[in-house]
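*Asks:* give me coordinates for this.
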Amino acid sequence: MDALDALINRVSAPRLIEPAPTAEQRELMFQAALRAPDHGQLRPWRFLTVEGEARHALGELFAEAIASKYPDADEEALTKARNMPLRAPLLILVIARTQEHPKVPAQEQVLAAGCAAHGLLLAAYAQGVGAVWRTGELSHDPVVDAGLGLAANEQVIGYLYLGTPQRELRAAPAVNVDEFVSGWAGKTQA
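*Replies:* So this is what the prediction gives:
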């Protein structure tokens, strides 16, 4: 697939089934992720793969987090949390790993990790792998962070769900570029 085609036409695939991406597909996805802009070559990211029975363990961790945050959570809410990781055969957790640096602020490092996640999604799409980037309250929960073994300088910035699209992907909606781009002619006078 042409790079511009992937950039312009990538869409999320929220309904995913087996099989998960192959080892070869994963290698290409991670290679693409590692080409993200990286000021200072800090590589401010890491990835955790979750598949098979580990998805159930992640679901239990999610349920534990919901129960901790909402002591009155009913069984339906806990079951929903347990089932979240089961929506795809493979999850890739994208973790921003910031560090002190005199020229590269933490915010830039988190953005770089986001670019790595986007590169991974584009590489998935280019190979016909279905993918969707999910976040939500469990991507910044202390119980989840502890269960994943995150260090104090790490944060989950996304759960990438990957697999085979259950149905044909929708076409990317047309976007009017002019609604988002304008020129700047200099400092605004007050």
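*Asks:* drop to CA atoms for contacts and neighbour counts, all remaining ones
*Replies:* Will do.
*Asks:* in a strand, Glu164, correct?
*Replies:* Not quite, residue 164 is Thr, not Glu. Yes: counting by DSSP: H, G, I helix; E, B strand; the rest coil, Thr164 is part of a strand.
*Asks:* please generate a structure for the following sequence too, so the two can be compared:
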Amino acid sequence: MTDIAHPDTLDLQTRRRSVPPPALTGPGPDPVQLQTLLTIAARVPDHGKLAPWRFIVFEGEGRLRAGEALAALYAADHPEADAKRLDLERRRLAQAPLVIGVVSRAAPHVKIPEWEQLLSAGAVAMNLILAANAMGFATSWLTEWYAYDRRALTALGLDETEKMAGFIHIGRPTAVIEDRVRPNLADLITRF
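*Replies:* Modelled structure (predicted):
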């Protein structure tokens, strides 16, 4: 039997941490890197080969166009919002050089439970994060209010049956981010 350990992969998974989008800068992934990231992200367990997910790539000016739509919705719901808050909403998807929306297309199926389809979308997001970190980028997986607002989802191109599994912000870290306290595994493990 050959040694199948991959210490670099294990090291990456041990030290990976989220970096807030305001602490991410460019350059982001180039077109070849982006294609590689999406290819790796799509290599997940997918019972029935349904691909119950898809991607929305927010890059360049597209990040700002999406932000304008979000800011308009926020302003309509919060007439008291000042210019600073509206600018924050406008820049939600423009802080990192690249944001990839992972859209869940889970739907009733005669054989494949929706729950398994949802888990597959989560695996896509995590594969994307690990691949980006392996390339030397930093990431943050966020949802925020607009991931749950049907008007915002429609403005971002989702149909009425789709849900946003998350927005993966990708860039280069501008600072070293301290690790957060991790759960005590002894509290999370039982044996049968």
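*Asks:* quick one: TM-score?
*Replies:* After superposition, the two chains reach a TM-score (TM-score structural alignment, normalised by the length of structure 1) of 0.87; 184 aligned residues with a Cα RMSD of 1.9 Å.
*Asks:* list the contacts for the counterpart of Ala125 of structure 2 in structure 1?
*Replies:* Matched across to structure 1, Ala125 of structure 2 falls on Ala117, judged by TM-score structural alignment. When contacts are counted by Cα atoms under 8 Å, 6 or more residues apart in numbering, Ala117 of structure 1 touches 33, 94, 158, 160.
*Asks:* just the element for Ala117 of structure 1, please.
*Replies:* Element membership for Ala117 of structure 1, per DSSP states H and E: helix 106-126.
*Asks:* and that helix against structure 2, how far off on average?
*Replies:* Aligned to structure 2 and superposed, helix 106-126 of structure 1 gives a mean residue distance of 0.9 Å (mean Cα distance after the TM-score superposition for structure 1).
*Asks:* any buried residues in the following helix or strand past that helix, and which?
*Replies:* Using DSSP H and E, the next helix or strand after helix 106-126 of structure 1 towards the C-terminus is strand 130-134. In terms of neighbour count (16 or more other Cα atoms under 10 Å), strand 130-134 of structure 1 has its buried residues at 130-133.
*Asks:* cool, stretch 86-93 of structure 2 as well?
*Replies:* Under 16+ other Cα under 10 Å, the buried positions of stretch 86-93 of structure 2 are 86, 89-93.
*Asks:* any idea how far the aligned partner of Gly52 of structure 1 in structure 2 is from Leu119 of structure 2?
*Replies:* Matched across to structure 2, Gly52 of structure 1 falls on Gly60, judged by TM-score structural alignment. Between Gly60 of structure 2 and Leu119 of structure 2 the distance is 30 Å, computed by Cα to Cα, to the nearest Å.
*Asks:* who's more crowded, these two?
*Replies:* Between Gly60 of structure 2 and Leu119, counted using other Cα atoms under 10 Å, Leu119 has the larger neighbour count: 18 against 12.
*Asks:* who's in contact with Ala63 of structure 1?
*Replies:* Contacts of Ala63 of structure 1 (Cα under 8 Å, 6+ apart): 78-79, 81-82.
*Asks:* and it, what's its match in structure 2?
*Replies:* Match for Ala63 of structure 1 (TM-score structural alignment): Ala71.
*Asks:* show me the residue at the heart of structure 1, geometrically.
*Replies:* Gly158 (3.3 Å; Cα atoms, centre = their mean).
*Asks:* that residue should be in a helix, yeah?
*Replies:* No: with three-state DSSP as the criterion, Gly158 of structure 1 is assigned strand and is not in a helix.
*Asks:* show me what it lines up with in structure 2.
*Replies:* Per TM-score structural alignment, Gly158 of structure 1 is aligned with Gly166.
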